[in-house]
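**Q** Sharing a model that was predicted from the sequence below.
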Amino acid sequence: MAPAQSAAIKPAVVPASPHGDHAAKIGPNAVIQLIQALTAAGLDDAAKQIFAAAGASDWLARPPGEMVDERPVAAIHQAVRRLLPPDQAIAVLTDAGLRTGDYILANRIPKFAQVILKLLPAPLAARMLVKAITAHSWTFAGSGRFSGQVGRNVVFEIAGNPICAGEHAESLVCVWHAAVFQRLFQVLVSPKSRAFEIACGAHGDAACRFVVDWKAVPERSCAKAAASGAAPSTCCGCCAESAEPVSPDSGPSAGHVISSKAH
């Protein structure tokens, strides 16, 4: 399908000279797996337009193999949302996130650690996995401020998420991150796990917020949010009641579950 301008997404303002030497870095799989997803969807021609619009055509020919400047990565993800029809953009970015999760499972989490996590009760496995993800959040959050909490479910937040920096949307757009979280939790905690973004910086929220529930599909809103008049796309926080912040430095080697190599 030919790219189409989405009325819901305004073009992002990407800083000049996106390949600056002092830019924050993000893992290359934010690009590599997106290329794979575009190819799998039969969108090779659209991919050329997307990467050209982001000023990153060279990456389409030679995907990066190490940590890269987060700004052209953001420009690519935002170009996907801007140039593809909304449903197609969501499908491609979701597939890219799932592929990124699969890559992490195949290459960055030792097999023995995966076996241990799968044997643990889901709440304990979730806590261990959150610690590991938090310890290595720089690989997918870049300059964003990442936090993770575990309660009845898991809540991740990325304040200043670079992937949607400068973007203004009528919907929640960070499906790539949600898909990465979902794949990891489905394989290592419970196949019932589902991840949703419930607040987004591009939508005007203070941070991008994701809920992961390993028991059932979580509600996108809740009774308390409705009673308070909150927008349906936001959460009052009751889904994280009794949640505790998770430190990557606490617990039995939790931070070493995921390899420190570039994701």
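**A** Perfect, thanks for sending it.
**Q** from here on, contacts and neighbour counts on C-alpha atoms
**A** OK.
**Q** Could you measure from residue 77 over to residue 143?
**A** Distance, residue 77 to residue 143, by CA to CA, to the nearest Å: 16 Å.
**Q** which residues of this protein fall in strands?
**A** Taking DSSP state E, the strands of the chain run over residues 9-10, 25-26, 68-69, 145-150, 154-159, 168-169, 194-199, 208-213, 244-245.
**Q** Neighbours of the closest residue to residue 33 other than its chain neighbours, how many?
**A** Sequence neighbours aside, residue 96 is the residue nearest to residue 33 in space, at 5.0 Å (criterion: CA to CA, 6 or more residues apart in numbering). Using other CA atoms under 10 Å, residue 96 has 28 other residues around it.
**Q** I'd say residue 96 and residue 40 touch.
**A** No - using CA atoms under 8 Å, residue 96 makes no contact with residue 40, being 10.0 Å away.
**Q** A further structure is provided below for comparison with the first:
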Amino acid sequence: MTAHISTSELQQAAAAQPGAQVGPNAVLQTATALRTLVGEAECRAVFARAGLVHHLDLPPSRMLPQDEAVQLFAAILGHFPTEDAKRILHEAGRLTGEYILANRIPELARTILPRLPVFLSSRLLMQAIARHAWTFAGSGAVTISLRWPVSIRIGNNPLATPGCPWHLAVFETLFRNLVSANTVFIHTDCCCHGTSCRSEFRLRSHS
């Protein structure tokens, strides 16, 4: 049976760490995904539900309180059927990953990482992701494993949603461009099931 996480449960996670922040792309790229997939009117309805319409009129350019991203993700879950919500969050994560690739990854790294063996490039990229974990995990406790296959765990993940499609899409976008086009991230554990969120890097079979 699929676990259900309520809006109030998501918001409680953020309230526990009121000073924590996340990167603005958690909101900016979600707005883009909503506009693309469901249109401007539905986008504004979701942002109004989250109390964040002002971010549509004046897009944020600095770090944001994590509870704003939590409220937005919760509004998406509450406004749309489950599969539609997952599709929107996944697209928002993909766009966030694309932004990071274009604006936050040094050109040298973009050139070198894809040329390295996968077992090495995956470890180097995972270490880099962990160093900037606060941008996508807020107050969550991030740990990584460099044993093959590499994985990342977010304890008390404030941005957790069932299956964490946003996080998976961010990781997959980065790894598909910098490690292997055959990358798949598997969400093996989720805060929505009462444990920490764990995502594991894998390679798709060619068969």
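**A** That came through, no problem. What you see is a predicted model; the values in this text were computed from it and never measured.
**Q** Could you get me the TM-score between them?
**A** After superposition, the two chains reach a TM-score (TM-score structural alignment, normalised by the length of structure 2) of 0.90; 200 aligned residues with a CA RMSD of 2.1 Å.
**Q** Of the strands of structure 1, flag the one that's most buried.
**A** strand 208-213 (a mean of 26; mean count of other CA atoms under 10 Å).
**Q** packing partners for that strand?
**A** strand 154-159, helix 175-188, strand 194-199 (3 or more CA pairs under 8 Å, 6 or more residues apart in numbering; DSSP states H and E).
**Q** and of those, who's closest to residue 211 of structure 1?
**A** strand 154-159 (4.6 Å; CA to CA).
**Q** what does the residue nearest to residue 33 of structure 1 align to in structure 2?
**A** Per TM-score structural alignment, the equivalent position to residue 96 of structure 1 in structure 2 is residue 92.
**Q** quick one on the thing from earlier: as CSV, the helices and strands packed on strand 208-213 of structure 1 with distance to residue 33 of structure 1 would be great.
**A** Compiled in CSV, those are given as follows (distance: least, CA to CA, whole Å):
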stretch, distance to residue 33 of structure 1
strand 154-159, 21
helix 175-188, 10
strand 194-199, 19
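**Q** For residue 85 of structure 1, which of those is the nearest?
**A** helix 175-188 (14.8 Å).
**Q** The closest one maps to which residues in structure 2?
**A** Counting by TM-score structural alignment, helix 175-188 of structure 1 sits on residues 165-178 of structure 2.
**Q** which stretch among the helices and strands packed on strand 208-213 of structure 1 comes nearest residue 168 of structure 1?
**A** Here strand 194-199 is closest among these (CA to CA), at 13.0 Å.
**Q** Just give me how far that closest one sits from the chain centre.
**A** Put simply, strand 194-199 of structure 1 sits 10 Å off its chain's centre (CA atoms, centre = their mean, to the nearest Å).
**Q** Mean per-residue distance, that strand versus structure 2.
**A** Mean deviation of strand 194-199 of structure 1 relative to structure 2 after superposition (mean CA distance after the TM-score superposition for structure 1): 1.4 Å.
**Q** Excluding residues flanking it in the chain, which one is nearest the residue most central in space within structure 2?
**A** What sits nearest the mean C-alpha location of structure 2, by CA atoms, centre = their mean, is residue 167, with 2.8 Å. With sequence-adjacent residues excluded and distances taken as CA to CA, 6+ apart, residue 167 of structure 2 is closest to residue 93, at 6.2 Å.
**Q** Could you check how far that neighbour is from residue 99 of structure 2?
**A** In terms of CA to CA, residue 93 of structure 2 sits 10 Å off from residue 99 of structure 2.
**Q** do residue 143 of structure 2 as well
**A** 23 Å.
**Q** Could you do residue 204 of structure 2 as well?
**A** Distance from residue 204 of structure 2 to residue 99 of structure 2, by CA to CA: 24 Å.
**Q** higher neighbour count, those two?
**A** residue 99 (17 against 12).
**Q** ok, the closest residue to residue 86 of structure 2 other than its chain neighbours - contacts?
**A** Leaving aside its sequence neighbours, residue 86 of structure 2 sits nearest to residue 165 (CA to CA, 6+ apart; 6.0 Å). By CA atoms under 8 Å, 6 or more residues apart in numbering, the residues touching residue 165 of structure 2 are 86, 87, 89, 90, 93.
**Q** Can you verify my assumption that residue 46 of structure 2 contacts residue 75?
**A** Yes - with contact defined as CA under 8 Å, residue 46 of structure 2 and residue 75 form a contacting pair (5.9 Å).
**Q** Which one of those two is surrounded by more residues?
**A** Neighbour count, other CA under 10 Å: between residue 46 of structure 2 and residue 75, residue 46 has more, with 25 against 21.
**Q** which residue in structure 1 lines up with the more buried one?
**A** Checking TM-score structural alignment: residue 46 of structure 2 goes with residue 50.
**Q** Do you have the helices of structure 2 handy? List them.
**A** 7-15, 25-38, 40-50, 53-57, 66-79, 82-103, 107-112, 118-131, 134-137, 165-178 (DSSP state H).
**Q** which strands and helices sit next to the second one?
**A** So the one you mean is helix 25-38 of structure 2. Using 3+ CA pairs under 8 Å, 6+ apart, helix 25-38 of structure 2 sits against helix 40-50, helix 66-79, helix 82-103.
**Q** rerun at 6 Å
**A** helix 82-103 (3 or more CA pairs under 6 Å, 6 or more residues apart in numbering; DSSP states H and E).
**Q** The helix it packs on against structure 1, how far on average?
**A** Mean for helix 82-103 of structure 2 is 0.7 Å (mean CA distance after the TM-score superposition for structure 1).
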